[in-house]
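Trainee: Got a sequence here, can you model it:
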Amino acid sequence: MWAPVSHRPGWLAIPLLMVIAIPAGDVFLPPDIHLAHILVVATALTAMGYGPRPTALIGALSVLALIAAGAERNTLTTESVLVELVSLTVLCALLVVFTHLRDRHGRELLRARTVSDTAQRVVMRPLPTRTGPLTLAGEYHSAEADAYIGGDLYAAARTCGSTRLVIGDVRGKGLASISDTAIALGAFRAAVHRCIPLPELVAYVEDTVGWGLAEFSEAADPDAGERFVTAVLLDIPDDQAVAHVISCGHPPPLLLSRTTGAVTPLHVAEPAPPLGLGAMSDTPYTVTTFPFEEGDRILLYTDGVTETRDADGTFYPLAERVTKWSDQAPRCLLQKVVADLRAYAGGLLHDDVAMLVVQRDQVLVPD
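Mentor: Purely as a prediction, here's the structure:
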């Protein structure tokens, strides 16, 4: 993207020097060598780095320099110089118009992007770095260029002596996936502070997501009946060295043990259907409890991580690779994984990627 003037403070010196040096050099050159036609480069260089006013200024100076060079050589009224003069004047005018349109488009694009970024950040709020006895870090990369969020989501909230977290993956792409992301996150945030048991929280989120997705009728969206959200929800109490987990069709979190360095997938006993498909099953939500000791970390992720392929088409082995960084702090751990993931994929990620690391710093003993 074109950089503003403030990013190129010395750029204007080049065309100014050309406007001065080219006519001056013409004085010392043989009559058959004429440099004044190169003045068009000065205006073009100005247009590359500045707006319409500096471009018009350099263009006017270039025209005057060409007139001065022609007068100096007594060739101002010759056909060749007149053609150069008219050509330079027309080209300078066109460059001024071009820079005006470019700047106006750039301002419109900047306003649109600012509004878009603000709206997206309202949906995907930044994670706190500390919540209760836990340290958190999140990482998000959208597959869409210039987009902050897409079809992946995560959130964390404090409630009644515990921390609750969710990570999910919306089926779908584009604006529709962002809408579903907002529905799922809104449902989680609306219910998480009610201090209800985790199965009731998931049931509420399921009802809200199912109702929200149903608003997209088959007529408006041919794939409406196939839209859903895979998710994992965790409840981590402050005073117990455990983590309660319910999985709704989502990849299992990874437990990184502080004492052994082992990486263990947290497979729940009875996984539930993805959110939005819960009406297809009458099975109640079952909580699976895992040990979560001081210094341990839990890595939550979406399938954009594990389905990243290398040049041979092999999926990224997250559980195997993350072992090398199991002793890293949450933020550093995520940075290592992202860098390794990009290198594994050859530099480009073709799917939304979301990761969340939660580290237990201590177990709070109640008074």
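Trainee: switch to C-alpha atoms for all contacts and neighbour counts from now on
Mentor: Fine.
Trainee: from the middle of its chain, how far away would stretch 270-285 be?
Mentor: Offset of stretch 270-285 from its chain centre (Cα atoms, centre = their mean, to the nearest Å): 31 Å.
Trainee: Let's see the distance spanning it from one end to the other.
Mentor: 8 Å (Cα to Cα, to the nearest Å).
Trainee: in it, what counts as buried?
Mentor: 271-278, 285 (16 or more other Cα atoms under 10 Å).
Trainee: With stretch 43-54 instead?
Mentor: Neighbour-count burial for stretch 43-54 [16+ other Cα under 10 Å]: 43-47, 49-52, 54.
Trainee: do the same with stretch 146-153
Mentor: Going by 16+ other Cα under 10 Å, stretch 146-153 has these buried residues: 148-153.
Trainee: so can I have CSV of those showing distance to Pro15 and secondary structure?
Mentor: Shown next, in CSV, are the buried residues of stretch 146-153 (distance: Cα to Cα, whole Å; DSSP: H, G, I helix; E, B strand; the rest coil):
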residue, distance to Pro15, secondary structure
Tyr148, 39, coil
Ile149, 42, coil
Gly150, 44, coil
Gly151, 48, coil
Asp152, 49, strand
Leu153, 50, strand
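Trainee: Can you tell me which of those residues is nearest Leu233?
Mentor: Closest approach to Leu233 among those (Cα to Cα): Leu153, at 11.8 Å.
Trainee: The closest one: what's it in contact with?
Mentor: With contacts defined as Cα atoms under 8 Å, 6 or more residues apart in numbering, Leu153 is in contact with 124, 166-169, 181, 185, 354.
Trainee: want to put them side by side, so please do this one too:
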Amino acid sequence: MGAVTTVDLVAGPGVGFLPLLSLGPAFASLIGGLRRTAAIGLLALLLCVLLGLYDELLEARRGYTAIASVAGVSVAGLAATAGRKRREAELANVRSIAEVAQRVLLRPVPRRAGHLRIAVSYTSAAAEARIGGDLYEVVTSPGGVRVIVGDVQGKGLEAVETAAVVVGAFREAAHDEPDLACVSARLERALNRRLSGEEFVTVILAEIKDDQTVTLLNYGHPAPLLLRADGTFRFAEPPETAPPLGLADIGPQGPASYRVPLAPGDQMLLYTDGVTEARDRTGTFYPLGERAFLLKVPDPDAALEALRKDLETHVEGPLHDDAALFLLRYREPG
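Mentor: Got it, this is the predicted structure:
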């Protein structure tokens, strides 16, 4: 509005810049509140009247048209501001509900369980919602520390509902069942009551005991990354591939469990495909194995934060898929 006033004073009444003063209340409706928009609208109307007097246009049709334009846009700006504030309040409520749902579905995991130190990092592709289809949980049971990390096919509310079914079933089964095979059978039954068609969930189950071994059960999920105390790493691939949960018709027998050693000082990283399938501008996938050295940071939470930042640097922007990182460190005795 200051620029329009200056140009109008310099150019004189022959050009007719007065209607451009309506840009002030128009832009104010995009960023300000009702009071701010009303104040800028009144200021624009006042400037229009003063410039009309200066240009001797108030008695002409151009002057009345300019004042009517500024007044009309100011009223429309107030209506737009009211609608925008209402939508912002509704969005804030939705975000609050999403945060509560996130805490219920993916509640904070214990930092320590048995001989393990645990850290978790979760990044949703829908950053505003702060919730997605990836899932994780840890339960201390009589059979050892049991962990699940999974990824639901698809996105949106349906994926969140399916993730809630899997996590809820795991929390109950991990306490009651004698081994991972029975836990996975409970999960399969719970999913069969929920899923339809070709929907599925990739899942990896882990059971860590005091004998420095980890038993794994992999349902079509990316293999865990094992980082040894000496700095070497490998991916704990299953002996045979198996279909995800929810596709029992393809592989009715399910996957075979396999064991890997986990000595003091070793680490195991469980993750979802949002990590390894993240691409940079050239289409190159994120090289998780080459970035394993980032997990050597003494604090496990800081190690995962460094890995998450490196992942975002690789894609040079927001992630296109949910990414969950679940780090298990076998502590030294004492």
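Trainee: if you look at the buried residues of stretch 43-54 of structure 1, which of them are in helices?
Mentor: Using DSSP state H, the subset of those located in helices is 43-47, 49, 52, 54.
Trainee: quick check, nearest of those to Thr159 of structure 1?
Mentor: Looking across these and measuring by Cα to Cα, the closest to Thr159 of structure 1 is Gly49, at 53.0 Å.
Trainee: Following element in sequence after the lengthiest helix in structure 2, please.
Mentor: In structure 2, with assignment by DSSP H, the single longest helix is helix 61-105. Sequence-wise, the next helix or strand downstream of helix 61-105 of structure 2 (DSSP states H and E) is strand 112-113.
Trainee: give me the stretch of structure 1 that that next one matches.
Mentor: The alignment of strand 112-113 of structure 2 onto structure 1 (TM-score structural alignment) spans residues 130-131.
Trainee: Show me how far that stretch is from its chain's centre.
Mentor: 24 Å.
Trainee: re the thing from before, make a markdown table out of the buried residues of stretch 43-54 of structure 1 and add distance to Leu76 of structure 1.
Mentor: Shown next, in a markdown table, are these (distance: Cα to Cα, whole Å):
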| residue | distance to Leu76 of structure 1 |
| --- | --- |
| Thr43 | 21 |
| Ala44 | 23 |
| Leu45 | 25 |
| Thr46 | 26 |
| Ala47 | 27 |
| Gly49 | 31 |
| Tyr50 | 30 |
| Gly51 | 30 |
| Pro52 | 28 |
| Pro54 | 26 |
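Trainee: picking up where we left off before, closest one of the buried residues of stretch 146-153 of structure 1 to Leu201 of structure 1?
Mentor: Using Cα to Cα, the buried residues of stretch 146-153 of structure 1 come closest to Leu201 of structure 1 at Leu153, 17.1 Å.
Trainee: Going by the alignment, the closest one corresponds to which residue in structure 2?
Mentor: Match for Leu153 of structure 1 (TM-score structural alignment): Leu135.
Trainee: residues in contact with Arg111 of structure 2?
Mentor: 117-119.
Trainee: which one in structure 1 is aligned with Asp321 of structure 2?
Mentor: Under the alignment (TM-score structural alignment), Asp321 of structure 2 pairs with Asp351 of structure 1.
Trainee: ok, now which ones touch its match?
Mentor: 142-143, 304, 308.
Trainee: These in helices, which ones?
Mentor: Counting by DSSP H, the part of the contacts of Asp351 of structure 1 found in helices is Gly304.
Trainee: Let's have the contacts of Asp351 of structure 1 in JSON lines, adding distance to Leu234 of structure 1 and neighbour count.
Mentor: As requested, the contacts of Asp351 of structure 1 are arranged in JSON lines below (distance: Cα to Cα, whole Å; neighbours: other Cα atoms under 10 Å):
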{"residue": "Ser142", "distance to Leu234 of structure 1": "24", "neighbour count": "19"}
{"residue": "Ala143", "distance to Leu234 of structure 1": "26", "neighbour count": "20"}
{"residue": "Gly304", "distance to Leu234 of structure 1": "20", "neighbour count": "21"}
{"residue": "Thr308", "distance to Leu234 of structure 1": "25", "neighbour count": "22"}
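Trainee: now the contacts of Asp351 of structure 1 as JSON lines including distance to Ile20 of structure 1?
Mentor: Compiled in JSON lines, these are given as follows (distance: Cα to Cα, whole Å):
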{"residue": "Ser142", "distance to Ile20 of structure 1": "50"}
{"residue": "Ala143", "distance to Ile20 of structure 1": "49"}
{"residue": "Gly304", "distance to Ile20 of structure 1": "57"}
{"residue": "Thr308", "distance to Ile20 of structure 1": "57"}
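Trainee: returning to what we had before: which helices and strands sit right next to the longest helix of structure 2?
Mentor: Contact analysis of helix 61-105 of structure 2 by 3 or more Cα pairs under 8 Å, 6 or more residues apart in numbering; DSSP states H and E lists helix 23-31, helix 34-55, helix 157-176 as its packing neighbours.
Trainee: any chance of those helices in CSV, plus distance to Gly317 of structure 2?
Mentor: Converted to CSV, those look like this (distance: least, Cα to Cα, whole Å):
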stretch, distance to Gly317 of structure 2
helix 23-31, 25
helix 34-55, 34
helix 157-176, 24
